[in-house]
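# Okay, here's the prediction I keep looking at, along with the sequence it came from:
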Amino acid sequence: MSTHFRIPVVDRFPSQVTSLAHIANANKTVKEKLIPRQLEMFKRIVFERFEDVDMVFNNQIIHHMLLREVKRTRADSISFSVGGNIVTFSNDDFLSMTGLWRSPMRVDRYEQSSYELAIKYFVNRVTKDTLHLRLLEEKYKELEFENDGDAVKITLV
């Protein structure tokens, strides 16, 4: 049985991913920006475990793994071809390995308000389809949030 990659080998092209996410730097910026009440709110979200992580996220490894992703029929899992073997991780496996957990609440996305914060805080620099991460990184420290909820939501991004 042949392996059917999600991105066929013939559709791949040589590239180099050069972006590194310095989680420690981001954590330092967040701790400097948020007031104690906002920081407590931020700590209650699912990514709280990453708050004190001091590492560099390696995009090259993730890129390579995603090129090895194979087509599977289960919607609640992701599979990779590693060393000729198919390795499958379910949502629960991923949560267990990362130390994350399922949210007890359902999170709904309302299309009409999906750009509300971008427009509110980046009014002249955002279009409906684009908000560049570089812009967010540059302006984050200067933002004056209207409320704690906005502060936590934009910090999460």
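In hand now; what should we look at?

# Only C-alpha atoms from now on, for both contacts and neighbour counts.
Noted.

# so what does the longest helix along the chain touch, helix or strand wise?
The longest helix of the chain (DSSP state H) is helix 23-33. Judged by 3 or more Cα pairs under 8 Å, 6 or more residues apart in numbering; DSSP states H and E, helix 23-33 is in contact with strand 56-58.

# what sits up against the strand it packs on?
Contact with strand 56-58 is made by 20, 21, 22, 23, 24, as judged by Cα atoms under 8 Å, 6 or more residues apart in numbering.

# Show me what secondary structure element comes after that strand.
Beyond strand 56-58 on the C-terminal side, the first helix or strand identified by DSSP states H and E is helix 59-67.

# Put this next to the previous one:
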Amino acid sequence: MNRIDSIINELTSISNNPIKAMEDFKKETGKGAVGVMPYYAPEELIHAAGFLPVGIWGGQKSISKARAYLPPFACSIMQTVMEMQLEGVYDDLEAVLFSVPCDTLKCLSQKWKGTSPVIVFTHPQNRKIEAANKFLVEEFKLVREKLEKILNTEITDEA
């Protein structure tokens, strides 16, 4: 088997059983996983803390409970994420990190019913102006402080 096939097989195995991947990571490192919703949240901070970033994207399932918490225009990804967290799927995460670029993500982060603590942050929409970049730096600092407190670890500048 060549290197590319090996990588694809490993990723396929992880995607087919993410809970096992989280358990294996915890056995190897002694540290757990942090949920990231959506994928462009600052996972570098999670890596720097030594924890496993886990993308939260829902799944293929019927929706029943989530509609009680989300507006009718919520996309299928948000509905399945809400449904799965109501079922306890994400309860093994140490924390969940939400960026809120849309109204539905804002609703989801505010109505999170899981046992994992939630950290919410905002990306500025216009990063061409200096004030937006200063704002983003301060947001990342707040996320870092909250992660350090929740995960009981220090995230150094070097990391």
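Great, that's in hand. Note that this is a predicted model, so its numbers are computed, not measured.

# Give me the TM-score for these two chains.
The TM-score (TM-score structural alignment, normalised by the length of the first structure) is 0.24; 65 aligned residues with a Cα RMSD of 5.1 Å.

# hang on, the earlier thing: most widely separated two among the contacts of strand 56-58 of the first structure?
The span of those, defined through Cα to Cα, is set by 20 and 24 at 11.6 Å.

# pretty sure residue 86 of the first structure is in a strand, no?
Yes. Assessed with DSSP: H, G, I helix; E, B strand; the rest coil, residue 86 of the first structure lies in a strand.

# give me the element the closest residue to it other than its chain neighbours is part of.
Distances taken as Cα to Cα, 6 or more residues apart in numbering place residue 80 nearest to residue 86 of the first structure, at 5.6 Å, with adjacent residues excluded. Using DSSP H and E, residue 80 of the first structure sits in strand 77-82.

# ok, now residue 10 of the second structure?
Here residue 10 of the second structure is covered by helix 3-16, with elements defined by DSSP H and E.

# got the angle between the helix or strand following that helix and helix 3-16?
Next helix or strand after helix 3-16 of the second structure toward the C-terminus (DSSP H and E): helix 18-29. Angle between the axes of helix 18-29 of the second structure and helix 3-16 is 110 degrees (criterion: axes from the mean of the first three to the mean of the last three Cα atoms, to 10 degrees).

# buried set for helix 18-29 of the second structure?
21, 22, 25 (16 or more other Cα atoms under 10 Å).

# Tabulate the residues you listed (a markdown table), appending distance to residue 106 of the second structure.
Listed next are the buried residues of helix 18-29 of the second structure as a markdown table, based on distance: Cα to Cα, whole Å:
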| residue | distance to residue 106 of the second structure |
| --- | --- |
| 21 | 28 |
| 22 | 26 |
| 25 | 30 |
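
# would you list every one of the helices in the first structure?
23-33, 36-43, 59-67, 91-98, 116-121, 133-140, 148-156.

# closest to residue 85 of the first structure out of the ones you listed?
helix 59-67 (13.2 Å).
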